[in-house]
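A.B. asks: this one's sequence-less:
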């Protein structure tokens, strides 16, 4: 049976991607002062730079800011002014300083799951920024352990399970990303509660994962998470 339930942080417990999308929008407005946005495909080029830089900078606002600076210089052929580069740096700072706003009903949802299972928070990104968001969330008292990882892959999840002396079959993960939260866990033999967020970074949608073994339950609201976990527990027992 399922003994441990993991929760993702960004866009599962608290809002996040909207702040990044707003920064991207302002970035495009700045670049639009130098080039025709339609001709140079700013959105696609920034995404490509971010993906290329993940191995160097990791996930999060700092990596995004460095990628925006690099893209701005390349796209404008170094014509962008120092003032506008500074504006881009400020965009990154604004994302780093955004308030932590919980999804409606998410605390009650975690409490409902924690009533019957051990729960752990597993989030990825910049260590300092994630620590800050976790501390400001007001949810730390609910989790048996908090893990901040550089990447959510099978190796990272196996590391968490080893700490709890559990096999994947006894673990379920709750999150908004099929690529990071659901696919690696299910591929190990675990379970997933998929709760899509209304906007998702394109990198996180880049997956061909399909649940062919009924190891995933999709929900649309935090109030349905506990019921989904119990449904998965019933399937695990069966």
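C.D. replies: Nice, thanks for sending it over. Values in this document were obtained by computation on a predicted structure and should not be read as measured data.

A.B. asks: from here on, contacts and neighbour counts on C-alpha atoms
C.D. replies: OK.

A.B. asks: Distance-wise, check the residue of the chain positioned farthest from its centre relative to residue 35.
C.D. replies: Largest separation from the mean C-alpha position in the chain: residue 79, at 33.8 Å (C-alpha atoms, centre = their mean). Counting by C-alpha to C-alpha, to the nearest Å, the gap from residue 79 to residue 35 is 10 Å.

A.B. asks: Please apply the same query to residue 207.
C.D. replies: Relative to residue 35, residue 207 is positioned 32 Å away (criterion: C-alpha to C-alpha).

A.B. asks: When these two are compared, which one has more neighbours?
C.D. replies: residue 35 (15 against 12; other C-alpha atoms under 10 Å).

A.B. asks: Pasting the second one now:
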């Protein structure tokens, strides 16, 4: 029999509030800026390649994304991109950093319900200042017993966090929209992974759905989480 779940952790971006759609909107603007040099599909392929290359240098988040757009613009134009276009790319990045936080449906209710019966954590990756800004604007900050902003998510990271902030990963649940970052490494750490997919997902977060894994669950939205926690915990 599994030990009772005592700790529930939530991802932030695209689990509790909208995020990826702002990246998609900025990419559309980026494609228009470079339309004289290449088509949108080719540009996005080059941009994703730049993001993949740069993750180890810049990490996750808007700042690294902006730098990858600038790098791609220089590459795609063979260095002919104008200072005005570079300025517009930088302003697009700043606009993303200024964008107000928009909670996803059932986000507050799901966190409140989990807090009634479990220790509740927020585990998010990305730029420290931006994640702190979004948490402050979300109005959810007071609900969490602990907040962890990490550079990346792995089984090792989850083992460390749930050992420090809970009763170990085997008694913990990680809820998120990314199989690659939120679900699979948490299961590898010995915990429960709860997948809540969104319509728009970042290409670099795609992964294969695990088959026949007892500690994997997929939900349609956060409204279904309290019933699942009752079932497994």
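C.D. replies: Arrived safely, thanks for sending. The model shown is predicted, which means the values in this text are computed figures rather than measured ones.

A.B. asks: which strand in the second structure runs the most residues?
C.D. replies: strand 119-125 (DSSP state E).

A.B. asks: The next helix or strand after that one vs the first structure, average distance?
C.D. replies: Towards the C-terminus, the helix or strand next in line after strand 119-125 of the second structure, according to DSSP states H and E, is helix 128-138. Compared with the first structure after the fit, helix 128-138 of the second structure shows a mean deviation of 0.5 Å (mean C-alpha distance after the TM-score superposition for the first structure).

A.B. asks: Outside of helix 128-138 of the second structure itself, list whatever touches it.
C.D. replies: With contacts defined as C-alpha atoms under 8 Å, 6 or more residues apart in numbering, helix 128-138 of the second structure is touched by 17, 97, 100-103, 124-125, 141, 149.

A.B. asks: neighbours around the aligned residue in the first structure for residue 171 of the second structure, how many?
C.D. replies: Per TM-score structural alignment, the equivalent position to residue 171 of the second structure in the first structure is residue 170. Per other C-alpha under 10 Å, the neighbour tally for residue 170 of the first structure reads 17.

A.B. asks: Helix, strand or coil: sort out the closest residue to residue 170 of the first structure other than its chain neighbours for me.
C.D. replies: Closest residue to residue 170 of the first structure apart from its sequence neighbours, by C-alpha to C-alpha, 6 or more residues apart in numbering: residue 2 at 4.1 Å. Secondary structure, DSSP: H, G, I helix; E, B strand; the rest coil: residue 2 of the first structure is coil.

A.B. asks: Counterpart of residue 2 of the first structure over in the second structure?
C.D. replies: Under the alignment (TM-score structural alignment), residue 2 of the first structure maps onto residue 5 of the second structure.

A.B. asks: Now do the contacts for its match.
C.D. replies: Neighbouring residues of residue 5 of the second structure by C-alpha under 8 Å, 6+ apart: 118, 170-173, 232-233.

A.B. asks: Could you identify the buried members of these?
C.D. replies: Buried members of the contacts of residue 5 of the second structure, counted by 16 or more other C-alpha atoms under 10 Å: 118, 170-173, 233.

A.B. asks: from the residues you listed, which single one is nearest residue 11 of the second structure?
C.D. replies: residue 173 (10.9 Å; C-alpha to C-alpha).

A.B. asks: Following the helix or strand that contains the closest one in sequence, what is the next regular element?
C.D. replies: In this structure, residue 173 of the second structure sits in strand 172-176 according to DSSP H and E. Using DSSP H and E, the next helix or strand after strand 172-176 of the second structure towards the C-terminus is helix 184-188.

A.B. asks: Run the chain-centre distance for that next one.
C.D. replies: Here the centre of helix 184-188 of the second structure is set off from its chain's centre by 15 Å, with C-alpha atoms, centre = their mean, to the nearest Å.

A.B. asks: Mind picking the two most distant members of the contacts of residue 5 of the second structure?
C.D. replies: Using C-alpha to C-alpha, the contacts of residue 5 of the second structure span at most 14.2 Å, a distance reached by 118 and 170.

A.B. asks: ok, residue 171 of the first structure - contacts?
C.D. replies: Per C-alpha under 8 Å, 6+ apart, neighbours of residue 171 of the first structure: 2-6, 161, 190-191.

A.B. asks: Chain neighbours aside, what residue packs nearest to it?
C.D. replies: Using C-alpha to C-alpha, 6+ apart and skipping residues adjacent in sequence, the residue nearest residue 171 of the first structure is residue 4, 5.0 Å away.
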